[in-house]
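S.K.: How does the following fold in three dimensions:
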Amino acid sequence: MSEPAAITPHDVEAAAGRIVGHVLRTPLVPAPRLSELTGAEILVKHENMQATASFKERGAVNKLKSLGEGERRSGVIAMSAGNHAQAVAYHARRFGIPATIVMPETTPLVKVENTRAQGARVVLHGETLYESAEEARAIAAAERLALIHPYDDPAIMAGQGTVALEMLADAPDLDVLVIPVGGGGLMAGNAVAARAMRPDIELVGVEAALYPSFLNALDGKDRPVGGPTLAEGIAVKTVGALTLPIIRRLVGDIVAVDEALIERAVNAYASLHHTLAEGAGAAGLAALLKEPGRYAGRKVGLVASGGNIDTRLLAAIMLRELERDGRIVSFRLTTSDRPGLLGKVAGLLGAEGANILEVSHSRLFLDVPAKGVTIDVTVETRGESHSRAIEEALARSGLAPRRIQPHDAAEPGSAAL
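M.R.: Next up, the predicted model:
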C-alpha cells in the first residue's frame, strides 16, 4: 500500500482561507499574442504581481500562519538565494516574527540587500545552496528556530496549490496546466488541487535542461545536473522527498527546456505580453515553444511564477533575440581604402532602409591588403529577408560583405556613426 500523500485537497482549501488578505489573488488573463506565437489558447496566471514578485508568498504565508505562538516568538529560519528568502522575510516582518535567512556567499549583492531590507537577519554561508541548507539546520537547532523549507514542507506545498484553485475557478475549462518544476513544491501543491477539481486535466511540469532532477528521479536515469542557467529559480539538484511521490502519481509528464528556449520565452513575455518573467517564470511558455503541436488548439494555463529578473540581463536577452530573428545584423566589409568610403556605406545602407547602430574600421588585419580596409557595421533591419536584401546590395557595390556575430563586430574603441 502506498504511503498517504503529504497534503490533501482539504489542506489546499484551508491554505486558501489562511492566506486571504495577505497574498494577492492574481489575475488570470488571456494572452492573445502568445497564443498566436504558439497556436494554443493561452491564459497567464500573473504571480509576478505579488509584493515580492513571485508565487513563493503563498507558501510562506501559509507556513507562517500555521506556526504556534512559541514558534512565532522564537522566530523562523529559511535557506534560499532568491524568491523564497524575500517572501519569508517580507511576511515574517508583517507578522512580527523574527526571521533569519541563510544564503550562499555567492548570492548577488542585490538579492542579499533586498532580503535585509525586509528586516531579516542574513547569514552568508557556503558556496552552494546545499551548504547553506546545512548551516540553516544547524542554526535552527542551536537557536530553536522553525525551519521553513523552500519546497519540502506540507504547509508550503498547500500554500502553493492555491494557484491552481484560483486558475480553475476563473477558467474551469482549461485543458492543460503547464507549471515550472524545481524542488516540486509548486507542482505538487497544484497537482493535488487541480486533480481534485478536474480529474481529467493534463498536468505538465517543466524543468531546465541543465537541471533534469525530476526526470532522473522519475525514470532512474543519470543525466548530468548542473551549470549556469537563466532559470536559477528551478535549478535544483535534489528533489523533495515529499513532493516526488505526489508528482509521480499525479503529473502526466515532465519536460526539459534548453537555455535558448528559456531566453525566447522571457523575451516573448516582455515583447508580446508586456510583462516581466524571470527564467523560471517563463519555463512554461518555453515548453510550448518546444512542442507547439502538442498544445495547438488547446486551452492552456501558464503560471508566470516570478518576475525577479535583472534589467541588464533582460536587455541582453532581448538584444540576443533581435539577433536571432535577423533584426540586428553585422557585416564585415572588405574593400580598398579611399576618401568618402564611410559616406558611401552609410548612404547605401540608408537607401536600403537599414538603421545603423555601430561602425568600426581597421587597416591592421593581416588578411587585408596594405591599401585595403575592413569595416564592421551593425544595423537594425525589418527581419531576415530585409537583411538578405541589404547583404545583396552591399555585394553589388563591391564591398564583399560577410556576416559576423553582432557581439563580435565592434572592437574596443570603435566609433558609432
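
S.K.: C-alpha only now, for contacts and for neighbours.
M.R.: Fine.

S.K.: What segments of the stretch 201-350 of the chain are helices?
M.R.: With DSSP state H, counting those that start in this stretch as the criterion, the stretch 201-350 of the chain has helices at 213-219, 243-250, 259-272, 283-290, 292-295, 311-324, 341-351.

S.K.: ok, and which of those has the densest surroundings?
M.R.: Ranked by mean neighbour count, the helices of the stretch 201-350 of the chain are led by helix 283-290 with a mean of 27 (mean count of other CA atoms under 10 Å).

S.K.: what's the angle between it and helix 259-272?
M.R.: 110 degrees (axes from the mean of the first three to the mean of the last three CA atoms, to 10 degrees).

S.K.: follow-up on the earlier one: redo the helices of the stretch 201-350 of the chain as TSV? Include distance to residue 197.
M.R.: Converted to TSV, these look like this (distance: least, CA to CA, whole Å):
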stretch	distance to residue 197
helix 213-219	25
helix 243-250	13
helix 259-272	28
helix 283-290	21
helix 292-295	21
helix 311-324	37
helix 341-351	59
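
S.K.: quick one, which of those helices is nearest to residue 36?
M.R.: Closest approach to residue 36 among those is made by helix 259-272 (10.0 Å; CA to CA).

S.K.: which strands and helices sit next to the closest one?
M.R.: Using 3 or more CA pairs under 8 Å, 6 or more residues apart in numbering; DSSP states H and E, the elements in contact with helix 259-272 are helix 32-38, helix 283-290, helix 311-324.

S.K.: how about 10 Å then?
M.R.: helix 32-38, strand 202-208, helix 283-290, helix 311-324 (3 or more CA pairs under 10 Å, 6 or more residues apart in numbering; DSSP states H and E).

S.K.: Out of the helices of the stretch 201-350 of the chain, the one nearest residue 59 is which?
M.R.: That would be helix 243-250 among those, by CA to CA, at 13.8 Å.

S.K.: one more to line up against the first:
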Amino acid sequence: MKGLLLRLSALDPDAATAVRVIAHYEALLAGGAVDPPALVRSTAGLAECPAGLESADGRTVRFGPDGITLPGGPARVSGSADLGAAGRVWLERPGGPGPLDELVLEWMALAARMADGAPVRTTAPHVADPALVELVLSVREAVADRARALRLLGLAPELPLRVVALAGGGGADAGVQAVALIGRGTGWGTVRLAALGQLGVALIQRRGGGASPAGELRAVVGERAREQSGTGGPASGVRVGVGGAVDPLDAEASWGQARLALRFAVAGDPVEAVVDHDALGPVALLGAIPAGALSAQPDLRALHGLAGRDGGPLVLAALAAFCRTGSLRQAATELHLHHSSVAARLAHVEDALGWRLRDPQDRFRAQLALYAMRLADPL
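M.R.: Alright, predicted model coming up:
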C-alpha cells in the first residue's frame, strides 16, 4: 500500500488521498465495529476539519481535527450522510466541502452503521450518484474530470472496469432491477449502480484480471425467474448486456459494448437474456448494420410473419434454442419440453420458411436471421 501511495502521489495527489481514505477506514474496521467517539475523532483527524455523529436517540458526538471534544451541535455542516433510523454523520469544513468529502462520509457512515449494530455488507453493491456514473461514461468530458468521478465513486484507477447495461421488464424501473439482480450475487468485486434513462448501469471492478460476470448474472436471472414463475413478475422481462474489460478512463468503450450486447439479448431464458460482448466475436459486427436495412431483409420479414401467428413466440424460442445448441434434445432440455414438442415446432419453421435445420448452412442462416431480428427491434 505504501508503495502504491508513493506512485500515486507523484501522478495524482487526489488519487493518493482517496486510497489513504479507504485504507484508513479499512484499518479502523479491521477489528470489527468501532465506538462512535473513536470513529468521529478519527474522521475529524483524517478530514482535518470538525466531524460529528448524531445517534438515533438524539445524542451528539463532535470532535475537532486536534482530537478535542466540541460541545453542542454543529455550527456549519458542509456535508452529511443519513444513517436512516440510526441517525446521521457530518463534516464541518469551512468554505464548503472538499473534493473527497463524499468518500469520507460514505466510509464514515458505513462504520457508524456497524457501530450501531446494524447489519452491514461491506461487499454489497453500492447505489451511486447517476451524475458521477454518467460522467465516467462520457467520452466528451475531460480526462481529469472522469478521473475525479472515478475517485469519488471509490473505483480504483489501476484495475480493469466493466460496464453492464440492464433493461427492466414489465415497466419495472431498470435501476431497481439492477440493484435487485446484482445484490443477489457474490464476489462481484467493487460495484457502483445507477439508472441512466431507461437503462440500469453497473460499473464492476474485479481483481485477478477482470473476469466477466456474465455467468453470475445468468445464475441470478434464472433464480429470479424460477421464483416468479407464473406470477408475471418483472424477472421475465430482464435483459442484460455485459461490456468488455477496459481501462477505467475508457469506460465509454465498455458502455458502448454493453449496449450493443443488450440488443442481442432476449428476455426469458437466462442464456439468451444475458449477453457478453466478448463472447459475440465477429457477430458483434452485425450491430453496425442500420436497423432499416436489417428489417428489409427477406428472412427477417419471414421470421416476423411467423412470430405474428398463434404460438409464434414459442416456435421462435424453439428455433433459437436449437440454433444455439445444435441438438434437439439439448434444446428440449433448455426449454423444459419433450423433444417431440420441439421437433414439431421446428418442423413448423421449416415448412413456413423452406429451411432444413439439420443442414448447417440453413441453421447458420436461421441464426443470423434471429440475430438480425433482435438488432432491428428498439431497446
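
S.K.: TM between them?
M.R.: With the length set by TM-score structural alignment, normalised by the length of the second structure, the two chains reach a TM-score of 0.32; 215 aligned residues with a CA RMSD of 7.2 Å.

S.K.: Make JSON lines from the helices and strands packed on helix 259-272 of the first structure and add distance to residue 44 of the first structure to it.
M.R.: Below are these laid out as JSON lines (distance: least, CA to CA, whole Å):
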{"stretch": "helix 32-38", "distance to residue 44 of the first structure": "10"}
{"stretch": "strand 202-208", "distance to residue 44 of the first structure": "15"}
{"stretch": "helix 283-290", "distance to residue 44 of the first structure": "10"}
{"stretch": "helix 311-324", "distance to residue 44 of the first structure": "20"}
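
S.K.: looking at the ones you listed, which is closest to residue 169 of the first structure?
M.R.: Short answer: strand 202-208, nearest of those by CA to CA, at 16.3 Å.

S.K.: how big is the angle separating that closest one from helix 283-290?
M.R.: Using the same axes, to 10 degrees: strand 202-208 of the first structure against helix 283-290 is 100 degrees.

S.K.: Of the helices and strands packed on helix 259-272 of the first structure, which is nearest residue 343 of the first structure?
M.R.: helix 311-324 (25.2 Å).

S.K.: Which strands and helices lie in contact with the closest one?
M.R.: Here helix 311-324 of the first structure touches helix 259-272, strand 328-336, helix 406-409, going by 3+ CA pairs under 10 Å, 6+ apart.

S.K.: what about those, which gets the closest to residue 317 of the first structure?
M.R.: helix 259-272 (6.2 Å).

S.K.: the helices in the stretch 1-150 of the first structure, which residues?
M.R.: Going by DSSP H, counting those that start in this stretch, the stretch 1-150 of the first structure shows helices at 9-19, 32-38, 56-66, 69-74, 83-94, 109-117, 129-143.

S.K.: Dump those helices to CSV, plus distance to residue 257 of the first structure and mean neighbour count.
M.R.: Shown next, in CSV, are the helices of the stretch 1-150 of the first structure (distance: least, CA to CA, whole Å; neighbours: other CA atoms under 10 Å):
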stretch, distance to residue 257 of the first structure, mean neighbour count
helix 9-19, 29, 19
helix 32-38, 15, 17
helix 56-66, 22, 26
helix 69-74, 40, 14
helix 83-94, 21, 25
helix 109-117, 26, 16
helix 129-143, 22, 17
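
S.K.: Ok, which of the ones you listed comes nearest residue 259 of the first structure?
M.R.: Between the helices of the stretch 1-150 of the first structure, helix 32-38 lies closest to residue 259 of the first structure; by CA to CA that is 18.0 Å.

S.K.: What is the closest one packed up against?
M.R.: strand 41-46, helix 259-272, helix 283-290, helix 292-295.

S.K.: Residue 74 of the first structure contacts residue 147, doesn't it?
M.R.: No - with contacts counted by CA atoms under 10 Å, residue 74 of the first structure stays clear of residue 147, the gap being 11.2 Å.

S.K.: With distance to residue 256 of the first structure as extra columns, can I get the helices of the stretch 1-150 of the first structure in TSV?
M.R.: Formatted as TSV, the helices of the stretch 1-150 of the first structure follow (distance: least, CA to CA, whole Å):
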stretch	distance to residue 256 of the first structure
helix 9-19	27
helix 32-38	17
helix 56-66	22
helix 69-74	39
helix 83-94	22
helix 109-117	27
helix 129-143	22
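
S.K.: Quick one: closest of these to residue 342 of the first structure.
M.R.: Closest among the helices of the stretch 1-150 of the first structure, using CA to CA: helix 32-38, at 39.6 Å.

S.K.: hmm, back to that, of the helices of the stretch 201-350 of the first structure, which approaches residue 124 of the first structure most closely?
M.R.: Closest among the helices of the stretch 201-350 of the first structure, using CA to CA: helix 311-324, at 24.1 Å.

S.K.: tilt between the closest one and strand 328-336?
M.R.: Going by the same axes, to 10 degrees, helix 311-324 of the first structure makes 60 degrees with strand 328-336.

S.K.: Going by neighbour count, list what's buried in the helix or strand residue 363 of the second structure falls within.
M.R.: Take DSSP states H and E as the rule and residue 363 of the second structure turns out to sit in helix 360-376. Within helix 360-376 of the second structure, the residues that count as buried by 16 or more other CA atoms under 10 Å are 362-363, 365-376.
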